[in-house]
Every structure is written in C-alpha cells, then in structure tokens.
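> Pasted the sequence and its predicted model underneath.
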Amino acid sequence: MPQLPFHQVDVFSAVPYKGNPLAVVADADGLSDAQMQAIANWTNLSETTFLSRPADPAADYRVRIFTPESELPFAGHPTLGSCHVWLALGHRPKGAEVIQECGVGLVRVRRDGTRLAFAAPPLRRSGEVAPDLVAQIARSIGLGADAVKAAQWTDNGPGWVAAMLGSRTELLAVRFDPSLLPDTKLGLVAPWDKARDGDEAQFEVRAFVGRRGIEDPVTGSLNAGLAQWLIGAGLAPPSYVAAQGAALGRAGRVHVAKAGDDIWVGGDVVVGIAGTITV
C-alpha cells in the first residue's frame, strides 16, 4: 500500500497546541474523492487537505479541502497550513507569491517574515442581514436583538454570516444554541477595550459551525470576510490583530492588513507531526 507524506500543523499560533490543527496529505494525485473523504473523516479534524499538481498552469499546487463530512471550496487555516507544508517539502513558487488552486479559483499566498498570509478572496455574498435573521441570531446566542450592533453576510465560500457585539466580555460569555440557527455558519466579532482587555489584539472572534454548534478554534475564512466588512465599513483600521479561541483554551492570532485593493490575512504555522500515511 502506498505511503504519502503526512503532516499535522497548528495554524494561527506560534505556540504549539494553541491554534487550529490541520492535517495535510501531500502527493495526493492518485487518491479518489472517496479516499480523501474517508481520510478526513478518520482524522476528525475540522479540515484535512490534499496537495496535488495543479490543473491551472498559473498555480503552484492544487489543494482540496475536506471536513469530516464534505468538501469545501475554500478555507483560511487550511490555505496557510497547506502552503507551509508545501514549502517545507522543498517546493518553490514560480513567482514572488505562492499561487494556490482550490475550489474558489486561485488564491495568492505571500511570506511575511515568519508568517504566511493569503489574499482574501472575493465575497460570494455580502450585504445587510435581514432583520428576522438578526433576531434569530440574537436568540441563538441568548441575547436581545439590541445586543447585535451590526450584521453582515461575509460568505467567501463556507457560507458565513457575521454579527458584531458590543464587547469582548459579552462575546466570551455567549452560549450558542444551534437548534435556533441550525443551517447557518455564524461568526461573532467584538472590539477589545484597550483599558480592560489590553492591546495585544483589537477584536475578539468566535465561530460556530453546523447543527451541533461546534466552535472552530481559529477561522481564516471568517476572519477574511470580517476584514472585508469591517475595514470596508470603517469599523476597523486598515491593519489590526484579531484574537480567537480563548473560549476553547486556545490563543489564536490573526494578522490583517489592507494593501492597495487586497486584504491579507496572516498567521504563524508550527508543525506538530511529520511522517507518512498509508493509503
């Protein structure tokens, strides 16, 4: 049975075990969809990725992203983790940036010192959230509708809708009831208060996914959509740090920066496991 390179990395943290884990299988050209889905189901991580040769000549590699149940067209921490592994295996990009091919098309990744950052892909859905859905979001997090200061669709593939609360303290106290919002991927964001929360980050983020209401530790795709909304609406400066994962005992840090027309979403990646997988 063939053995393929296998890594498990921690994304959006320079400290091991404090970010969001990702499994990466390289040289996956010969794997079938069923094999990839089975492996993703077995790792039981939020995402497992599979690296192969690109179909688009402009790309450096192709990545397919699987949850334990299905394939995603794009996700942020799998983008950075996959790129880190691709580079660690000795590959080099054709140009100054790494070009990743995935379900949403080509995604640019750049090296920013010790970090990697991806250019936020275009939103598939944006704009205001209907008042009845805002009220439903508020009920799902156990708050009154007036607690939601703003809401916006921020969908760049996974289907995110986002809501802003008034404070980090309020956000960290949220208890999400997925039965009240069963078919929506919900992102929550709130500003840090410098006097109370410090200045290590400017926003706190939480993400809830699926009918079981699973909380994602650190979420690149959500943070990309949030950045496009918050910076575009003047609710955030052109450069900021978002913290995510505190409610789960993690310490994720997402570094956001607007440069020209691009918004770059970056973070650190550390390797936890390196070896092979038998398929």
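Perfect, thanks for sending it.

> C-alpha only now, for contacts and for neighbours.
Will do.

> List the contacts of the residue nearest to Pro238 when sequence neighbours are not counted.
Nearest non-adjacent residue to Pro238, counting by CA to CA, 6 or more residues apart in numbering: Lys258, 5.2 Å away. Residues in contact with Lys258 (CA atoms under 8 Å, 6 or more residues apart in numbering) are 238-239, 264.

> quick check, nearest of those to Pro182?
Trp264 (30.6 Å; CA to CA).

> what sits up against stretch 114-125?
By CA under 8 Å, 6+ apart, stretch 114-125 touches 76, 79-80, 84, 104, 107-111, 153-157, 221, 224-225, 228, 262-269.

> Of those residues, which belong to helices?
76, 79-80, 84, 221, 224-225, 228 (DSSP state H).

> Next, give me the two most distant ones among those.
His84 and Gln228 (24.1 Å).

> Of the two, give the one with the bigger neighbour count.
Gln228 (24 against 21; other CA atoms under 10 Å).

> need the contact list for the more buried one.
Gln228 touches 120, 154, 263, counting by CA under 8 Å, 6+ apart.

> Most neighbours out of those residues, which is it?
Result: Thr154 is most packed of the contacts of Gln228 (other CA under 10 Å), 30 neighbours.

> do you know how far that residue is from Ala162?
6 Å (CA to CA, to the nearest Å).

> Need the residues touching each of the two.
Joint contacts of Thr154 and Ala162 (CA under 8 Å, 6+ apart) are Leu226.

> circling back to that earlier point, the contacts of stretch 114-125 in strands, which ones?
If you go by DSSP state E, those have 107-111, 153-155, 262-267, 269 in strands.

> Any idea how many residues pack against Ala26?
Other residues lying near Ala26 total 21 when counted by other CA under 10 Å.

> That one contacts Ser52, doesn't it?
Yes. With contact defined as CA atoms under 8 Å, Ala26 reaches Ser52; the gap is 6.7 Å.

> Next one for the comparison:
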Amino acid sequence: MAFILPFKQVDVFTNVPFKGNPVAVINCLNITEDQISSKQMQAVANWTNLSETTFIFKSSHPECHYKIRIFTPLNELPLAGHPMIGTCKAFLEFTETKNVSKMYCESKLGVIELSIASTGEISFKAPPADIEGIAAEASAGYQKSLGCEPVASPKLVRVGPKWVVFLVSDAEKCYGVNPDFAKLKHISNIFEHTGLILAGSKSGSMTNFEMRAFAPAEGVDEDPVCGSGSLALTRYLHDHFKYSETTQINITEGGRLGRDGHIKTCVSIIESETSYSTGGDAITIINGTISI
C-alpha cells in the first residue's frame, strides 16, 4: 500500500534561507511504524540525497511527544544533531503546536530533551558522550588524508555517531584544508568511525571556532553544518581546556560549501554534573507531500 505523507525540508543552523544544513522530514504520525519498512525509509533517504532524512512516528513512551528515525543516504543513525533540531521544528508545524518551551523525543539512544527559546531557537541536551584516544595508525592516516598536523591528540567522541575530533592551529588552517576523501573514507571504514570533525580556534579563543565535518564513509564527503559534530567538538574542547564553569561555545561552519551556519553549544556544569547541548535557528524551506 502506498501512502501520501506530509513532507517538509527544513534549513537548520540559520535564519537565512539556503545558508544552513537541510534535513528532509516525513510525517508518519498517522500511520504505524510497521506500515513502512526500514528498506523503504532508506530508499527515501538515498533519493533525497541529503546528509540526513528523518521520519516522525507516534511514540509509545509516555514522556515523549514523538519518535524519530534518522537515515543518511547509506545507513540509519541512532542520533544526529541538525536532524533533531529540524525535526522538532517540523513537528511543531505539522501539529500546530505553539507556546511550548520543552519537547521530548524518543530516539534510538533514549529520550532526548529539546528546548525552544522565545526567539525560536531550538536546542537539545545530548546523551552522555564518551571520549577516548585513537590508534596511532588511525591518527597518522587522518593526518595524511588532511595534509596537516593536529595541535593536540585526536580523540574519538561517541555522541551516537562516532566522530574523531582533529584540532588544528587556527580557523584559517581549518578552512583551507582540502581533504583526500578516498583516504578519509578508507581510514573511517577500517576503524568503524562515522567520520572526522576538523576545527580551529578564531584568534586564539577558547570559545569561538570554525568547524568542518567529513563523513565520506556515510556517503557525505562534507556535511554543511553538523550538529552531532558540534557536540563532539564541545566534548573534546571540555576535555582539552578543562572548563571550570558553564561555558557557551560559538561555532561557524559551511563557508567552503557556500553556507553560513551558526551553532551555539554549551558545556553546563552544575555542582558535579556536566552536560552538553547544541542548538540554533531553523526555518522551513519546502512544504509538500511524498508518496511512499
């Protein structure tokens, strides 16, 4: 049976059309999850050819407003950053929900809390993020594929996607790198990494960074503006700089792809509890339907 389902394409981490990172969102609230297969959802994600495509279902979790499924052109992901924000924006519009400050989404990593500011910015609190070193062979391979050296040891950060964070001397160095995507893909596949987050500080700042996200092993050579990558970078920076109080980090991304993404992340330190969040603006570009 074919279904005609509501469809939106939302531009995330921007308030200027076509300058952020688009996510396709399909509204499946009026069908059950067993009425559409993972194979069908993967086919749609391959067709949209965006870094991610999401599907909204009713959640059986009493706390959650909806359930999300997230697909790259090649695989399903347990969590991804800009799709979380764009899907929340789409859900609010699909359901005509207004004047809310909190939403809860069921994901493959559990319940995700989202906050909606009075300005319309949407952010979400990340699950705990593990950080660890990587093999010397992997580090050397990434250096060769990027053609530059890090200023600190690259580390693997698990935020759903498994990002290796690679910090270079400054924002200009980050912006100017021309990766060998075939080598990047090869290294990522060998070590089962999602990809690599490259970042450099602006004018020596500890809180302002240029970032780029490379995931050729997932079918995305360079993601325009990457939410999960910003969480991985923020976790890495906290490990590197040892922030002692709640700190906001401002990240720009996408210039090499003609975008102008702006991400706000936060390291929240309350007594002995530390958490991480990421967020920004989102605007709907396309409204329509899709036949599946």
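Great, that's in hand. As the structure is a computational prediction, the values presented were derived from the model and not from experiment.

> before we move on, the earlier item: pick the one among the ones in strands among the contacts of stretch 114-125 of structure 1 closest to Ala243 of structure 1.
Gly267 (11.1 Å).

> For the closest one, the count of nearby residues, please.
Other residues within reach of Gly267 of structure 1, judged by other CA under 10 Å, total 25.

> corresponding residue for it in structure 2?
Under the alignment (TM-score structural alignment), Gly267 of structure 1 maps onto Gly280 of structure 2.

> Can you give me the distance of its match to Glu121 of structure 2?
5 Å.

> Buried residues of stretch 98-117 of structure 1, list them for me.
For stretch 98-117 of structure 1, the neighbour count (16 or more other CA atoms under 10 Å) marks 98-103, 106-110, 115-117 as buried.

> can you tell me the distance between the two ends of it?
10 Å.

> Which parts of the stretch 51-200 of structure 2 are strands?
53-57, 66-71, 76-77, 102-107, 110-116, 122-125, 130-133, 155-158, 162-168, 195-201 (DSSP state E, counting those that start in this stretch).

> In space, what's closest to Leu196 of structure 2 - neighbours in sequence excluded?
Val164 is the one closest to Leu196 of structure 2 (CA to CA, 6+ apart), at 4.7 Å.

> neighbours around the one you found, how many?
Neighbour count of Val164 of structure 2, defined by other CA under 10 Å: 31.

> likewise the one 3 residues further on?
The tally of other residues near Leu167 of structure 2 (other CA under 10 Å) stands at 25.

> need the contact list for the aligned residue in structure 1 for it.
Here Leu167 of structure 2 is matched to Met164 in structure 1, going by TM-score structural alignment. Counting by CA under 8 Å, 6+ apart, Met164 of structure 1 makes contact with 148-151, 188-190.

> again, only using 6 Å
148-150, 188-190 (CA atoms under 6 Å, 6 or more residues apart in numbering).

> From Leu235 of structure 1, how far off is the residue lying closest to it once chain neighbours are set aside?
Spatial nearest neighbour of Met164 of structure 1, excluding adjacent residues (CA to CA, 6+ apart): Val189 at 4.8 Å. Counting by CA to CA, the gap from Val189 of structure 1 to Leu235 of structure 1 is 11 Å.

> Settle it for me: which of the two has more neighbours?
Neighbour count, other CA under 10 Å: between Val189 of structure 1 and Leu235, Val189 has more, with 26 against 11.

> so that one makes contact with Phe208?
No. The pair Val189 of structure 1 / Phe208 is not scored as a contact, 11.8 Å apart, by CA atoms under 6 Å.

> Helices along the stretch 151-292 of structure 2, start to end?
Listed in chain order, the helices of the stretch 151-292 of structure 2 (DSSP state H, counting those that start in this stretch) span 171-176, 181-191, 227-241.

> Can you say which of those is nearest to Ser139 of structure 2?
Using CA to CA, these put helix 181-191 closest to Ser139 of structure 2, at 9.2 Å.

> So which bits of the closest one are buried?
Using 16+ other CA under 10 Å as the test for burial, helix 181-191 of structure 2 gives 181, 183-188.

> Stretch 35-50 of structure 1 now?
In stretch 35-50 of structure 1, counting by 16+ other CA under 10 Å, buried: 36-37, 39-41, 45-50.

> ok, how many other residues are close to the aligned partner of Thr219 of structure 1 in structure 2?
By TM-score structural alignment, Thr219 of structure 1 lines up with Cys226 in structure 2. By other CA under 10 Å, the residues close to Cys226 of structure 2 number 28.

> For the residue mapped onto Lys67 of structure 2 from structure 1, grab the count of nearby residues.
Aligned counterpart of Lys67 of structure 2 in structure 1: Arg62 (TM-score structural alignment). Using other CA under 10 Å, Arg62 of structure 1 is surrounded by 23 other residues.

> what about the match of Thr219 of structure 1, distance to Ile4 of structure 2?
Taken as CA to CA, the span from Cys226 of structure 2 to Ile4 of structure 2 is 30 Å.

> Could you do Gly279 of structure 2 as well?
31 Å.
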